[in-house]
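A.B. asks: Curious how this folds, go ahead:
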Amino acid sequence: MAKLALGHHREATDPGCLRAVVAELLLTFLFVFSGVGSAMAAAKLGGGGDTIMGLTAVAAAHALVVAVMVSAGLHVSGGHINPAVTLGLAAGGHITLFRSALYAAAQLLGSSLACLLLAALTGGEEAVPVHAPAPGVGAARAVAMEAVLTFSLLFAVYATVVDRRRAVGALGPLLVGLVVGANILAGGPYSGASMNPARSFGPALAAGEWADHWIYWVGPLIGGPLAGLVYEGLFMGPPGHEPLPRNDGDF
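C.D. replies: Sure, this is the predicted structure:
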């Protein structure tokens, strides 16, 4: 199993690291602008995420923009756009903790800029939607929901993008996006299905609403690293079986 790598402050001056941090800021900005913007558009057109059509539209928008942004950043920063993904990869030893902190700061800044710009462009006509548990869903259940959904997301990231033994290739980002969309359909009516502290941070900052914000840090930051540890510990070793021969003569 991979061990945590602390990293060094000299990473902050490395050109490759700086490019990656800027990429995370830009990619997260674009992701949140489209994701939150789709939720605002759904609300403006009627019903928002409270209707199956609105929920499906928001899920589809998130799935598409995640797939594109992960693909765009894959060979620059890894296309994390999510502190839970970053920490989940750090738990598996794929990124240093120091660089993880730089990524997370960039992701939070990108999300904040996107939501502040959305608020300015819409002129306050539609409130920036903030993640919060649905009525009747307590904080503990919302944390558990976010942890499970984020575990699912990170498991998909490891299986389709990180694990080089998988012959997924360019399909990896698309599959990650599909998991995000499916998780929004499954968990959106209950916890909001954030799976991403940065995705929740920007709207909370723009709206000035922090009452339940901690849920969207605790849940994802439990589920993400746990998925990294589980995948690294159970599935990143040597193959567990040999493929069956294709021809009778091979027996």
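
A.B. asks: all contacts plus neighbour counts: C-alpha atoms, from now on.
C.D. replies: Fine.

A.B. asks: Next up, the contacts around the residue nearest the centre of the chain.
C.D. replies: Ranked by distance to the mean C-alpha position of the chain (Cα atoms, centre = their mean), the top residue is Asn82 at 4.3 Å. When contacts are counted by Cα atoms under 8 Å, 6 or more residues apart in numbering, Asn82 is found next to 28, 104, 107, 196-199.

A.B. asks: show me the residues around Trp210 that make contact.
C.D. replies: By Cα under 8 Å, 6+ apart, the contact set of Trp210 is Ala204.

A.B. asks: Determine the three-state secondary structure at it.
C.D. replies: Counting by DSSP: H, G, I helix; E, B strand; the rest coil, the backbone at Trp210 sits in coil.

A.B. asks: again with Pro238
C.D. replies: Here Pro238 is recorded as coil under three-state DSSP.

A.B. asks: What is the burial count for it?
C.D. replies: The tally of other residues near Pro238 (other Cα atoms under 10 Å) stands at 8.

A.B. asks: State the distance from it to Arg165.
C.D. replies: 10 Å (Cα to Cα, to the nearest Å).

A.B. asks: what's the answer for Gly16, then?
C.D. replies: Going from Gly16 to Arg165 by Cα to Cα gives 26 Å.

A.B. asks: Which residue, other than its chain neighbours, is closest to Gly47?
C.D. replies: Nearest residue to Gly47 in three dimensions, chain neighbours excluded: Gly54, at 6.4 Å (Cα to Cα, 6 or more residues apart in numbering).

A.B. asks: Ok, Val143 next?
C.D. replies: Nearest residue to Val143, sequence neighbours excluded (Cα to Cα, 6+ apart): Gly219, at 4.5 Å.

A.B. asks: what's the burial count for that neighbour?
C.D. replies: Look at Gly219: counted by other Cα under 10 Å, it has 27 neighbours.

A.B. asks: give the contact list for it.
C.D. replies: 142-148, 150, 195.

A.B. asks: Same check on Val218?
C.D. replies: Neighbours of Val218 in contact, by Cα under 8 Å, 6+ apart: 143, 147.

A.B. asks: State the helix or strand in which it lies.
C.D. replies: Using DSSP states H and E, Val218 sits within helix 215-234.

A.B. asks: can you tell me how far the residue nearest to the centre of the chain sits from Ala198?
C.D. replies: If you measure Asn82 against Ala198 using Cα to Cα, the figure is 6 Å.

A.B. asks: With His131 instead?
C.D. replies: Noted for His131: a distance of 11 Å to Ala198, by Cα to Cα.

A.B. asks: more crowded one of these two?
C.D. replies: Just comparing His131 and Ala198: by other Cα under 10 Å the higher neighbour count belongs to Ala198, 28 against 23.

A.B. asks: from what I can see that one touches Cys115, true?
C.D. replies: No - in this structure Ala198 lies outside contact range of Cys115 using Cα atoms under 8 Å: 10.9 Å.

A.B. asks: now the other sequence, so there's something to compare against:
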Amino acid sequence: MASELKKKAFWRAVIAEFLAMILFVFISIGSALGIQYPIPSDPTNATSTDTRPQDIVKVSLAFGLAIATLAQSVGHISGAHLNPAVTLGCLLSCQISILKALLYIIAQCLGAVVGTAILSGITTQISKNSLGLNGLSEGISQGQGLGVEIMVTFQLVLCVVAITDRRRNDVSGSAPLAIGLSVALGHLIAIDYTGCGMNPARSFGSAVVANQFTNHWIFWVGPMIGGAAAAIIYDFILSPRTSDFTDRIKVWTNGQVEEYEIDDDHARVEMKPK
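C.D. replies: As a prediction, this is how the structure comes out:
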């Protein structure tokens, strides 16, 4: 496991997750905050302002297209997980090592905090600025919110592990776009109930900068359960793998062999895991 730390490709992948997460948060949450930003209702009167209603379709597409764009940009470096639940799913499906999964999650959380902090500085004029904070809608219980997060994350991670299954040769079209559409779909479903916290790192960034952790556990437990369930069901029921437990242990401790089998000065991490 320690040998991974000596590989430049390993650290490039971790840095890519950090930087891509900053951009993802800036684009996605920025789209939601932009809707609430005070704008002149009368172009001739700059003191007259109006706040537009929330546009769920715009926000959902911003989240989905941001993921698709960044997956295309850094997918060959890190796989562009950009989500701890996706990282957990890839770990359980033996696509990355435990060490890489841990550092990915740390990088994702730090990137989310930085991205949210940048938005906080830009959107200071918004009154009661929530910074994209997730929360339960009126009438939604903790159990119901947890269920929503499990289901929307389940469909996302199922999409990821199925598309990136190395045994398949029938996948056509754009894998990043398909995953981005899955993210958009999850937001179209869940925004009205919980604000959609299918990305724990994204939820964490808003909670830290806003210093508001009410019901925050839901946005970690739900996505992680959904992501783990999707990976396990796909790997052991829908499309069982023939590799034995020993092979899985090797991947979890040393990573995928093909990630590091070429000269490190020209190394590129395969996009398969994301």
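
A.B. asks: quick one on the thing from earlier: so what does the residue nearest to Val143 of structure 1 match up with in structure 2?
C.D. replies: Matched to structure 2 by TM-score structural alignment, Gly219 of structure 1 sits across from Gly222.

A.B. asks: Does the lengthiest strand in structure 2 pack against any helices or strands, and if so which?
C.D. replies: Longest strand in structure 2, counting residues (DSSP state E): strand 45-50. Counting contacts by 3 or more Cα pairs under 8 Å, 6 or more residues apart in numbering; DSSP states H and E, strand 45-50 of structure 2 packs against strand 39-42.

A.B. asks: Mind giving me the packing neighbours of the strand it packs on?
C.D. replies: With contacts taken as 3+ Cα pairs under 8 Å, 6+ apart, strand 39-42 of structure 2 sits against strand 45-50.

A.B. asks: contact partners of the strand it packs on?
C.D. replies: Contacts made with strand 45-50 of structure 2 from outside it, assessed by Cα under 8 Å, 6+ apart, are listed as 38-42.

A.B. asks: Quick one: buried ones out of those residues?
C.D. replies: By neighbour count, with 16 or more other Cα atoms under 10 Å, those hold Ile39 as buried.

A.B. asks: With distance to Leu5 of structure 2 added, can I get the contacts of strand 45-50 of structure 2 in JSON lines?
C.D. replies: Listed next are these as JSON lines, based on distance: Cα to Cα, whole Å:
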{"residue": "Pro38", "distance to Leu5 of structure 2": "47"}
{"residue": "Ile39", "distance to Leu5 of structure 2": "49"}
{"residue": "Pro40", "distance to Leu5 of structure 2": "53"}
{"residue": "Ser41", "distance to Leu5 of structure 2": "55"}
{"residue": "Asp42", "distance to Leu5 of structure 2": "58"}
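
A.B. asks: hang on, the earlier thing: what about the residue nearest to Gly47 of structure 1, how many residues close to it?
C.D. replies: Residues lying near Gly54 of structure 1 (other Cα under 10 Å) number 20.

A.B. asks: what residues are up against it?
C.D. replies: Gly54 of structure 1 touches 39, 42-43, 46-48, counting by Cα under 8 Å, 6+ apart.

A.B. asks: quick one: what helix or strand has it in it?
C.D. replies: In this assignment (DSSP H and E), Gly54 of structure 1 forms part of helix 52-73.

A.B. asks: How about Arg166 of structure 1?
C.D. replies: Per DSSP H and E: Arg166 of structure 1 is located in neither a helix nor a strand.

A.B. asks: Now it: closest residue in space, sequence neighbours ignored.
C.D. replies: Of all residues not flanking Arg166 of structure 1 in the chain, Thr160 sits nearest, at 6.6 Å (Cα to Cα, 6+ apart).

A.B. asks: Counterpart of that neighbour over in structure 2?
C.D. replies: Aligned partner of Thr160 of structure 1 by TM-score structural alignment: Ile163.

A.B. asks: you'd agree that match is up against Ser172?
C.D. replies: No - if you go by Cα under 8 Å, Ile163 of structure 2 and Ser172 don't touch, sitting 9.5 Å apart.

A.B. asks: Compare those two (neighbour count), which wins?
C.D. replies: Set Ile163 of structure 2 next to Ser172 and count neighbours by other Cα under 10 Å: Ile163 wins out with 22 against 7.

A.B. asks: Which parts of the stretch 1-150 of structure 1 are helices?
C.D. replies: Applying DSSP state H, counting those that start in this stretch to the stretch 1-150 of structure 1 gives helices spanning 15-45, 52-73, 83-91, 97-122, 139-157.

A.B. asks: most packed of these?
C.D. replies: Among the helices of the stretch 1-150 of structure 1, judged by mean count of other Cα atoms under 10 Å, the one packed with the most neighbours on average is helix 83-91 (a mean of 28).

A.B. asks: start and end residues in structure 2 for stretch 184-193 of structure 1, please.
C.D. replies: Residues 187-196 of structure 2 are the counterpart of stretch 184-193 of structure 1, counting by TM-score structural alignment.

A.B. asks: Report the separation between the equivalent of Val230 of structure 1 over in structure 2 and Pro240 of structure 2.
C.D. replies: Per TM-score structural alignment, the equivalent position to Val230 of structure 1 in structure 2 is Ile233. Applying Cα to Cα, the value for Ile233 of structure 2 to Pro240 of structure 2 is 9 Å.

A.B. asks: who's more crowded, the two?
C.D. replies: Set Ile233 of structure 2 next to Pro240 and count neighbours by other Cα under 10 Å: Ile233 wins out with 14 against 11.

A.B. asks: what's near enough to touch the more buried one?
C.D. replies: Listed by Cα under 8 Å, 6+ apart, Ile233 of structure 2 has no contact partners.

A.B. asks: What of Gly79 of structure 1?
C.D. replies: Neighbour list for Gly79 of structure 1: 23-24, 27, 69-73 [criterion: Cα under 8 Å, 6+ apart].

A.B. asks: Make CSV out of the residues you listed and add distance to Gly124 of structure 1.
C.D. replies: Below are the contacts of Gly79 of structure 1 laid out as CSV (distance: Cα to Cα, whole Å):
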residue, distance to Gly124 of structure 1
Ala23, 29
Glu24, 27
Leu27, 25
Met69, 27
Val70, 30
Ser71, 33
Ala72, 31
Gly73, 32
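
A.B. asks: between the residues you listed, which is nearest Ala207 of structure 1?
C.D. replies: Leu27 (21.8 Å; Cα to Cα).

A.B. asks: quick one: what's aligned to the closest one in structure 2?
C.D. replies: Here Leu27 of structure 1 is matched to Ala20 in structure 2, going by TM-score structural alignment.

A.B. asks: Nice, that's everything, thank you.
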